[in-house]
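Colleague: Take a look and give me a structure for this.
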Amino acid sequence: MNKTSLARLKRLTNLAATLTLSAFCVSALASDKREYTEDREACSQYSATKRPLFGDLHIHSRLSFDSYLSSQRNGPDEVYDYAKGLPITVPGADGEQTVIAQIDRPLDFAGLTDHGEFLGQVAACQNPDTLLGKVWPMCMMSRSQNLWVQLIAASWWTRLGGQNAVEPTPSSICLFEDCDSKQISVWQEVQAAAERHYDRSANCEFTSFVGYEYTDAVNQKNLHRNVIFRNSKVTEAPISTYETQKSLLSLWQQLDEQCIQGTEGCDVLAIPHNSNLSGGLMFQDPKSPEELRLRRSMEPLVELVQHKGASECRYDRLAGRGVDTTDELCDFEQIPGDNLHMLGTVEGEMRSEDGALVDIDNFAPRNMIRNVLKDGVALRSELGENPFQFGFIGSTDTHSATAGGAQEKGYVGHLGRRDSEYRNVQDHFVSNPGGHAVVWAEENSRDAIFEAMRRRETYATSGTRPIVRFFGGDYPADACTAVNRAELGYDNGVPMGGVIESAALDGPARFLVYAQKDAGTATHPGYDLQRIQIIKGWADAEGKTHEQVFEVAGNPNNGASVDPDSCAAVGTGYSELCTVWEDPNYNADENAFYYARVIENPSCRWSTLQCMDAGVNPFSDQCEEQSLAASAKAREKQGATGEVYKNCCRSAENEAFYSPVIQERAWTSPIWIQSAL
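Modeller: All right, here's what the predicted structure looks like:
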């Protein structure tokens, strides 16, 4: 063996010895035998090098107050039916059940996450046992078909949940309705529905997860988490803000005590979402070693994108700068405000002062996950561990039971009647269809998917379905031509979500990244890929944080666009991209993270498609005239109020974030490189 071969062998030996891999990740490549934490048949399809599974872990049915009072009547069974490709009926703008909705392709997995605080109280209002329950004003308002009455009821419910300035307080209906027993009954219904739709056979066609949403918000500053259980072993009832008194630490402690420590075979994680609307409160420095331990244990993932915006990073085109970033692609699907009042637009007017645009200088940096990750690598030197080591997923947060309905074309809205039909363009123009949670798992089972989430081998998409791999370690320059790229990726390093000790590397970190375009469907083929970027964040010797975006594959200036008359794709890109990239500025003494961002060719935003369907072309010189005509028609034919289609003619040149053309994307979970403490 020559000196070069010996050096390479030594390097690989050191790398294998010190890379932070989960025990399962190692064993999965050595054996195809799986031990399950539940009774089920072994999946007939098993891949040691894993396959991508697409899902949604943020879904609401009529069991949620804000879904029910928006005239949405589909329950858990319809949620799973839709996720599996069946059509369901959702409310139109008038509240009548008239709109047929169907996903473009079935999901592989889904988790229903109705609001845990209100399961019993909503059930008491929907199906009261007493006369007082039937005539209780709040319940009557929740059952009303009048939009304004429904919105007043929504405000009432959020106040009860402690999302305003008061502490969480159960509804007075619980004085004469047994809300506690209804809470348990509905929670059992959630579990039973998940069981009915979980494929325990060897076919492993669909996986359901038991879960709920923990719904804390301080003065409408979002702190929500989706709580996902590994299997059918769950807590007796959802642990909600009523039990924690709005303490995230208490949530983690009670989940740990009641599930992980208190119930054999129980495992659980909590997924934060919409840090963009948290007013800077979502990710604060841990105040104790216990808080640090529990955050790392309970929250391995973060939901990076959903219908209330993207939380990767923020760049204001009008200001020409961002929130601790100069990355111009950070203008993607940004919400003007920084709290849940962003939902306050009704009949074309923002009804809350708190829903207004927050300028760059007053927008909290830690609303954006990239900044949180940068602070995490800086805090590692101080705390001994990184408190913010998150993998990425996307989801929808649908309140219309449309699990995974993230496609731009045919988007029916995610808020029941409140954003159905013309109301979507009129009142929820800044929202979007959401994204997907993608996991790399050996098979489509609860155990395999949950373990992928635990080890952060996940990525988020903005609604399309590209296939993306990302590995870090030591890779030959010709790795992209290898027939066994996946095996090479695992053998020579770690996948997305992994951690490398810098002492294991003899030289600069090298990354293997490749992506395949979304194949789409027969009627709607996917868009070509434009490029792959690698985003690096790090902390220097003084603890100051930095970031840099590297173009590593493809062509950002390929000239692709859309036809302004039809929205058809113009130009070509790539069906596949692959590269081995070495950090030119690598410093083994710095703590750093890297993640890949895959960018598709331009396509029309959902709002552009809906405007065009109404006869209003955002690209046309006659847009305003078309808007007036379409709005008049909506008022006459559909009972609309105001200038319904005015938003269609907003000019991207005058907007901080909006554009009628977007570039769909995927974000891999980061790979961290850690220096010695």
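Colleague: hey, let's count contacts and neighbours off CA atoms from now on
Modeller: Will do.
Colleague: wouldn't Tyr242 be in contact with Pro168 here?
Modeller: Yes - using CA atoms under 8 Å, Tyr242 is in contact with Pro168, at 6.0 Å.
Colleague: between these two, what contacts are shared?
Modeller: Gly161 (CA atoms under 8 Å, 6 or more residues apart in numbering).
Colleague: for Tyr82, what are its contacts?
Modeller: Ile88, Gln102, Ile103, Pro106, Ala401, Thr402, Ala403.
Colleague: Serialize those to a markdown table and add fields for neighbour count and distance to Ala596.
Modeller: Converted to a markdown table, those look like this (neighbours: other CA atoms under 10 Å; distance: CA to CA, whole Å):
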| residue | neighbour count | distance to Ala596 |
| --- | --- | --- |
| Ile88 | 20 | 36 |
| Gln102 | 22 | 31 |
| Ile103 | 21 | 27 |
| Pro106 | 21 | 26 |
| Ala401 | 33 | 31 |
| Thr402 | 34 | 29 |
| Ala403 | 36 | 26 |
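Colleague: before we go on, could you also do this sequence so I can check it against the first one:
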Amino acid sequence: MKRLVALFLSSTVLSITAVSATADGGAADPQKFDSIYPGKTYSPYAKRSFPSNVYWGDTHLHTGMSLDAGLFGNTLGPEEAWKLAKGEEIVSSTGLPVKLGRPLDWMVLTDHTDLMGFAIDLQAGAPNVLANEKGAEWYQGFLAGGAAAGEAAVDLITNFTQGTMPEEFLESYSTGAQAYDSVWERIVDAAEDANDPGNFTAFIGFEWTSVPKGFNLHRNVMLRDGANNALQVSPPVTAAPYGDTDPFYLWKWLEDYEERTGGTAMAFAHNGNLSNGWMFPTEDTYHGGKVDEEYVRLRARWEPHYEITQIKGDGEAHPYLSPDDEFADYENWDVGNLDITELKTEDMLAGEYGREALKRGLMLEEKFGINPYKFGLGGATDSHTALATAEEDNFFGKSTSVEPSETRMTHPFVKSDLGVVEGYQLLASGYTGVWAKENTRRAIFDAMSRKETYATTGPRMAVRFFGGWEFGEDDLRSRTPAFVGYEKGVPMGGDMGKQTSDAPNFMIIAVRDPIGANLDRVQVVKGWLDTDGELHEKVYDVAWSDEREMDANGKVPPVGNTVDLEAASWTNTIGASELATIWTDPDFDPAERAFYYARVLEIPTPRWVVYDNVRLGAEIPEGAELIGQERAYTSPIWFTPTEE
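Modeller: Okay, the predicted model is just below:
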């Protein structure tokens, strides 16, 4: 059954204190109200006991400090990246003025650790670079510009990924080296300068760039701490003999960091779709190890979050894995690894996508008692332009080579004999919404640790997702539904409490982006492990707009389409501004492990290629998708059977 209600999500609180005064203007006794109404308060905004604000951020952004970003022409540093994120207008590396439609609330800057800062020295012709024959060759290519610069960049990156980089460069730009540490100090200082507790949160971080044979096994690292802790250590690299591409190496670094500094850190992976099946293993790891008790324990300990959507493809689901999900075929990149040097085969897909990983986690938990893939969900840009742009109408691409121009759609972004990713396939995504009490490093980091987060492909819709056993339709009548959500259940990222009814029910509330498109529908995605050890999934339509009727197969028909391609626009004459429902699982079995998450879909809107066509006169290549349905994915809620 569908349910539409009007709700205030930004003030979803009801735990507050009355304020009164004596007749002579003095402060009243705060115990007086409580003595009359024991345990109650009047103001719904006082004494908040749970997060009532959603803060928007990007967990993955590169500046010219990163090897690949700098090689492809990014001349911006962390200082410019922070300015843009906070709402200032800057000039891009290609000379274009750029400003976000709305500032972000927080961000993690994640420049690649390996050869961090080398591109800056190469562009400047630093003496240590020119003293090496290969370095001098690359420098001359950059001086020549055009195709020669591109060839030099590709050759340099190929040498790095294939392990043939001159060792003197690896040594100079590696953990503990003077050149490396000076770049790290600049990154840390820039984050400290940008951090403004209560107004904007700047996290210190980096990307640990494990890319053996082009397989994407990267992890981003996010520190809860400031400069005092961050400058005590240098980020780890992956190139031998100074580092390792095995995640055990990173997990050990994280453990050492916390023990040495007393600080706190987390890691999270991204783009499993480019790992050729190695991102979410169940038996063997890429590095020759086993998925054993130590592996699941350490991965669960250090990786509580997963970046499920970004520029290099949406990673929630794939139609091959989820043939009954009509919305699974959304902005998939399934052509190979990062270098497209190994052909993608269907058997790899199960180790690459977020929904399948969540299912695999149930199986591993049954075996080891620990779920290594029990992660919260978020989105990020992974932009290498220093520009955190995830809006379709303000999209500056992956790298400087695909910043706005008449030709960026028509030349391939990645190409090899085994596959190609066309320029128009870049995805203008994404951001992470975090439910937190305040905009500080502590509050946002802790929210990510407890998984009270959700991903969107760019729009800033507000989404609440609670799981419990006693929710009823009357719970949606309140203008502050989150109070009852926390009182009766657990939020996204949580574990279902003790069973008190025949089946779990869920309170889901979604409000459109205030300047965005209306909502089409809300769905619940369920995955479970049956008592025979088989994994399953099902997608339920639980709330939808307009007067559509569910068919006999439980499917709701399409919402319609108001996109005007000639104007790069749409109208909110279909869909709903708000959707909410109480949904009970009709297929619940208390003997089966399960997870549930909400997926919220907008009505159709234009992709960024349409804006390029209208604004720049750029020709749209044949085969390019023109229209998409932006979406949000909440972190799951898990159910674990009890012995009873």
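Colleague: still contacting in the second structure, which of the contacts of Tyr82 of the first structure?
Modeller: Contacts from the contacts of Tyr82 of the first structure that recur in the second structure, judged by both residues aligned by TM-score structural alignment, their matches' CA atoms under 8 Å, are Ile88, Gln102, Ile103, Pro106, Thr402, Ala403.
Colleague: And the strands in the stretch 201-350 of the first structure?
Modeller: Along the stretch 201-350 of the first structure, counting by DSSP state E, counting those that start in this stretch, strands occupy 207-209, 211-214, 217-218, 221-222, 225-229, 268-272, 301-306, 309-310, 315-316, 321-322, 345-346, 349-350.
Colleague: Switch the ones you listed over to a markdown table; also include distance to Tyr658 of the first structure and mean neighbour count.
Modeller: Shown next, in a markdown table, are these (distance: least, CA to CA, whole Å; neighbours: other CA atoms under 10 Å):
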| stretch | distance to Tyr658 of the first structure | mean neighbour count |
| --- | --- | --- |
| strand 207-209 | 35 | 26 |
| strand 211-214 | 29 | 28 |
| strand 217-218 | 27 | 21 |
| strand 221-222 | 23 | 24 |
| strand 225-229 | 27 | 25 |
| strand 268-272 | 25 | 24 |
| strand 301-306 | 16 | 30 |
| strand 309-310 | 12 | 28 |
| strand 315-316 | 10 | 24 |
| strand 321-322 | 15 | 18 |
| strand 345-346 | 17 | 18 |
| strand 349-350 | 17 | 14 |
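Colleague: To Leu505 of the first structure, which of those lies closest?
Modeller: Evaluated with CA to CA, the strands of the stretch 201-350 of the first structure place strand 301-306 nearest to Leu505 of the first structure, the distance being 26.4 Å.
Colleague: That closest one versus strand 268-272: what angle between them?
Modeller: Angle, strand 301-306 of the first structure to strand 268-272, by axes from the mean of the first three to the mean of the last three CA atoms, to 10 degrees: 40 degrees.
Colleague: hmm, back to that, from the kept ones among the contacts of Tyr82 of the first structure, pick the one nearest Thr13 of the first structure.
Modeller: The closest of those, once distances to Thr13 of the first structure are taken by CA to CA, is Pro106, at 42.4 Å.
Colleague: mind listing what the aligned partner of the closest one in the second structure touches?
Modeller: In the second structure, the residue paired with Pro106 of the first structure according to TM-score structural alignment is Pro103. By CA under 8 Å, 6+ apart, Pro103 of the second structure lies in contact with Leu84, Ala85, Lys86, Gly87.
Colleague: go again using 10 Å as the cut-off
Modeller: If you count contacts by CA atoms under 10 Å, 6 or more residues apart in numbering, Pro103 of the second structure has them with Trp56, Gly57, Lys83, Leu84, Ala85, Lys86, Gly87, Glu88, Phe200, Ala388.
Colleague: Quick one: neighbours of the third one, just the number.
Modeller: This points to Lys83 of the second structure. Per other CA atoms under 10 Å, the neighbour tally for Lys83 of the second structure reads 16.
Colleague: Mind telling me what element the aligned partner of it in the first structure is part of?
Modeller: With TM-score structural alignment as the criterion, Lys83 of the second structure lines up with Asp81 in the first structure. Using DSSP states H and E, Asp81 of the first structure sits within helix 76-83.
Colleague: chain center to that helix, what's the gap?
Modeller: Remark: helix 76-83 of the first structure is offset 19 Å from the chain centroid, using CA atoms, centre = their mean, to the nearest Å.
Colleague: What's the average distance for that helix when superposed on the second structure?
Modeller: When the second structure is superposed, helix 76-83 of the first structure averages 0.4 Å from its matched positions, counting by mean CA distance after the TM-score superposition for the first structure.
Colleague: What are the buried residues along that helix?
Modeller: When burial is assessed from 16 or more other CA atoms under 10 Å, helix 76-83 of the first structure yields the following buried residues: Pro76, Asp77, Glu78, Val79, Tyr80, Asp81, Tyr82, Ala83.
Colleague: Make JSON lines from those and add distance to Glu501 of the first structure to it.
Modeller: Below are these laid out as JSON lines (distance: CA to CA, whole Å):
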{"residue": "Pro76", "distance to Glu501 of the first structure": "44"}
{"residue": "Asp77", "distance to Glu501 of the first structure": "46"}
{"residue": "Glu78", "distance to Glu501 of the first structure": "47"}
{"residue": "Val79", "distance to Glu501 of the first structure": "43"}
{"residue": "Tyr80", "distance to Glu501 of the first structure": "42"}
{"residue": "Asp81", "distance to Glu501 of the first structure": "45"}
{"residue": "Tyr82", "distance to Glu501 of the first structure": "44"}
{"residue": "Ala83", "distance to Glu501 of the first structure": "40"}
